[in-house]
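Asker: 3D, please:
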Amino acid sequence: MTRRVTLVSPAMSRSLRQARFVAGDEGDALDDSGAARARSAAGSLPRAARVLTSPSARCRQTAAALGLEGADAAELHGLDVGRWTGRTLDEVGAAEPEAVGRWLADPTCAPHGGESVQDLCGRVARWLDALPADGRTLAVVEPEVVRAAVVRVLGLPAPAFWRLDVPPLTATELSGRAGRWNLRLGQSLPLPS
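Answerer: Predicted coordinates:
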């Protein structure tokens, strides 16, 4: 049987605008425009047997604004950036330029004391491989979870993670069976009229 997965990135929030690392399971709230855009897209996603969310405020709020009731999936939490949590990428880059350079160049590196990109990619790959094939799974997840899933389904090397952009409130569709996946990238959900 074919596994079908739709991954939806969260709507716009203040931390996304600022490139701020948010707390692992908390995150930040959607901003007014992000919430309005998500509400306008309610009903536009395919029906699903399972609805899951990354355990962050912005993912839970995006799901709710889309009219979805989902269960938190701990394995879909965003990248743990350890001591960099709460700071922007610019702030960390100014304070620890060598550490940021290593982190961006080496997917096995976690100079912040959190999780490496390689570990995130492995976690998401295990989740994908364990999904049941009975009906579609729809998950509202952090952008880095979408990136990790794309790395897995295309068999990309882990450094490709940083080359993938995931815009807010887009749907990425995956389908696969027998260890082979297909990918339909980043469809924008309907914009408000």
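
Asker: rest of the way, CA atoms for contacts and neighbours
Answerer: Fine.

Asker: residues near residue 175, how many?
Answerer: Residues lying near residue 175 (other C-alpha atoms under 10 Å) number 17.

Asker: now do residue 66
Answerer: Other residues near residue 66 number 22, with proximity taken as other C-alpha under 10 Å.

Asker: residue 35 is in contact with that one, correct?
Answerer: No - between residue 66 and residue 35 there is no contact under C-alpha atoms under 8 Å: 9.0 Å.

Asker: to compare with the earlier structure, here is another sequence to fold:
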Amino acid sequence: MRAPSTRCALTAYSLGLNTTPEPGLRDLDYGRWYGSTVGDVVAGDPFGLSAWLTDPNATPHGGESVRELCRRTAQWLSSVPSDAGHVLAVAEPAVIRASLVHAMAAPARAFWHLDVPSSVLSLTSRGGRWSWSTRLGYIAPVQRWPSDVERSPAGGIDRDESLVPL
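Answerer: Below is the predicted model:
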């Protein structure tokens, strides 16, 4: 399974995975900041950005708070059947951070303190206790566009990938 974004579809495709979109893995809802760069947000709403980065309940953009994302991600992790065996999910960096917050039983305030490099994160649940490990990986560039992924009108990356995670 994968997040519904183009980025995650292409990552899964590059890895040769046959995945289906999972709405619970969708990226943080950036509200009116959607499609903006961090520079745009700094220029237009510096106080809102500051609040968002320091208060996990803040929604200056009108979208989803970090705390809401952490709850949604925890619900998705809890919904995976315990007898499912290995489950592979291609997810957005914000969802990976939220997964780590849940796995570490950390407060939502820890969200922005977690560095999420391009890597493979392995989460394991045993009796309700989580462990995790990471390993760096390489993803080969896509040689041709997969037929089941719709391109943006400009033929480039969708706008959901414009707001660069901090």
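
Asker: quick one, strands of structure 1?
Answerer: Using DSSP state E, the strands of structure 1 run over residues 3-8, 50-53, 71-72, 136-140, 170-177, 180-188.

Asker: who's in contact with the last one?
Answerer: Taking contacts as C-alpha atoms under 8 Å, 6 or more residues apart in numbering, the residues outside strand 180-188 of structure 1 that touch it are 150, 153-154, 166-167, 169-176.

Asker: mind doing that once more with 10 Å?
Answerer: 2-9, 41, 146, 149-150, 152-155, 165-176 (C-alpha atoms under 10 Å, 6 or more residues apart in numbering).

Asker: how near is the spatially most distant residue from the centre of structure 2 to residue 104 of structure 2?
Answerer: Most distant from the centre of structure 2: residue 127, at 25.3 Å, with distances by C-alpha atoms, centre = their mean. To residue 104 of structure 2, residue 127 of structure 2 is 14 Å away according to C-alpha to C-alpha, to the nearest Å.

Asker: before we move on, what about residue 96 of structure 2?
Answerer: Going from residue 96 of structure 2 to residue 104 of structure 2 by C-alpha to C-alpha gives 12 Å.

Asker: of these two, which one has the most company?
Answerer: Neighbours were counted for residue 96 of structure 2 and for residue 104 using other C-alpha under 10 Å; residue 96 has more, 23 against 14.

Asker: aligned to the more buried one, what sits in structure 1?
Answerer: Using TM-score structural alignment, the partner of residue 96 of structure 2 in structure 1 is residue 146.
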